[in-house]
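Colleague: Here is a sequence together with a model predicted from it:
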Amino acid sequence: MDISTWLTVKRDDNEIVGYLEPLDAAYDKVRPRSVLGHPVVDACDYMDGEELLLERGIGELADHWTLHAEDHRGQVPLAILEVSANGIVVADALLTKALAPTERIIVPWPDVESRLIPCRGA
């Protein structure tokens, strides 16, 4: 997926809260994407998309996640440690909280394949 056309949406403090993926050349219709690269809604106009991302914020980074069921680590609650162009670094949420050594898993950023899914019951 070509992400070179995605527009970064930042809060007043310069924190990135998401991206707008253009769905047409004039950017009249966009697909808002979270900081992880997940679609937030299918399509909306530019101003609505920007406002949606600003209101939504980055709270999802504090949530627990799991890897898609096809992955052998599918049901382990994961904490997001880092999000950058180099990838989304996650690790076992309980071991991380206990400051215990644990394997770091890198999911490519943006996660357009939705390998990371919200952890149920966490």
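Modeller: Cool, the structure landed.

Colleague: going forward, measure contacts between C-alpha atoms and count neighbours the same way
Modeller: Fine.

Colleague: quick one, longest helix in this structure?
Modeller: helix 46-56 (DSSP state H).

Colleague: Which parts of that one count as buried, going by neighbours?
Modeller: 46, 49-50, 52-54 (16 or more other CA atoms under 10 Å).

Colleague: Between the two ends of stretch 81-92, how far is it?
Modeller: 10 Å (CA to CA, to the nearest Å).

Colleague: Over to stretch 52-63?
Modeller: Where stretch 52-63 begins and where it ends lie 19 Å apart, using CA to CA.

Colleague: can you check stretch 85-105 too?
Modeller: 15 Å.

Colleague: Presented hereafter is structure B, for comparison with structure A:
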Amino acid sequence: MIPESWFPALRPDDGETVGYLDLVGEEFQPYDLLGRPCGDPADYTDAEDRLSALGLAYLARRWTFAVEDHPEPIAVVISEVSRESVVVRSDDPGYHRDFGTPFTLPLPVDRSVLWENPEGKGPRFTQAVPGR
């Protein structure tokens, strides 16, 4: 779960939560919605601007997930994010379970379990599966 001491950073134009800020001394540490630090602490405006510039597009990318029941990490897409967890769904033809199999991970995300796939442009299979 994202710590209660972290407060939401809102995008100015629509009020959408784009990350979190944590007071560290006299500066603010920005974190994305997965609880990953976004650079070094900064003054409030700079930290909030950094998260606004980051936006939410990274959530639509393909990710890599080290799933316990498969020898190799698999491709996944993010389907839900809350303050408590992130739900990813399988999006890998080499995985032995159904496309869209959900996995719920606690936040902040452990980078050794879930990481961005720099070659993944976006979901391939789960968008084509009705009701997933």
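Modeller: Arrived safely, thanks for sending. Here the structure is a predicted model, which means the values were calculated and not measured.

Colleague: that older thread, against the second structure, where does the longest helix of the first structure fall?
Modeller: Against the second structure, the aligned range for helix 46-56 of the first structure is residues 44-54 (TM-score structural alignment).

Colleague: Mind listing residues that contact the matching stretch?
Modeller: Stretch 44-54 of the second structure has contacts (CA atoms under 8 Å, 6 or more residues apart in numbering) with 9-12, 18-19, 21, 27-32, 38, 41.

Colleague: same thing but 7 Å
Modeller: 9, 11, 18-19, 27-30, 32, 41 (CA atoms under 7 Å, 6 or more residues apart in numbering).

Colleague: Next, the contact list for the residue nearest the centre of the first structure, please.
Modeller: The centre of the first structure sits closest to L36, judged by CA atoms, centre = their mean, with a distance of 1.5 Å. Residues in contact with L36 of the first structure (CA under 7 Å, 6+ apart) are 109-111.

Colleague: go with 10 Å
Modeller: L36 of the first structure is in contact with 17-19, 58, 60-61, 83-84, 87-88, 107-112, 114, 116, counting by CA atoms under 10 Å, 6 or more residues apart in numbering.

Colleague: now the strands: where do they sit in the first structure?
Modeller: Under the criterion DSSP state E, the first structure contains strands at 7-10, 16-22, 29-33, 44-45, 64-67, 78-84, 87-92, 104-107, 116-118.

Colleague: ok, P118 of the second structure - contacts?
Modeller: So P118 of the second structure contacts 61-64 (CA under 10 Å, 6+ apart).

Colleague: Pick out the most distant pair among those residues.
Modeller: R61 and T64 (10.1 Å; CA to CA).

Colleague: quick one: which of those two has more around it?
Modeller: T64 (24 against 18; other CA atoms under 10 Å).

Colleague: aligned partner of that one in the first structure?
Modeller: Match for T64 of the second structure (TM-score structural alignment): T66.

Colleague: hang on, the earlier thing: roughly how far does the residue nearest to the centre of the first structure sit from I117 of the first structure?
Modeller: Distance from L36 of the first structure to I117 of the first structure, by CA to CA: 11 Å.

Colleague: joint contacts of these two?
Modeller: Joint contacts of L36 of the first structure and I117 (CA under 10 Å, 6+ apart) do not exist.

Colleague: thought E60 of the first structure was touching I80?
Modeller: Yes. The pair E60 of the first structure and I80 passes the contact test of CA atoms under 10 Å, sitting 9.3 Å apart.

Colleague: Looking at these two, which one has more neighbours?
Modeller: I80 (22 against 14).
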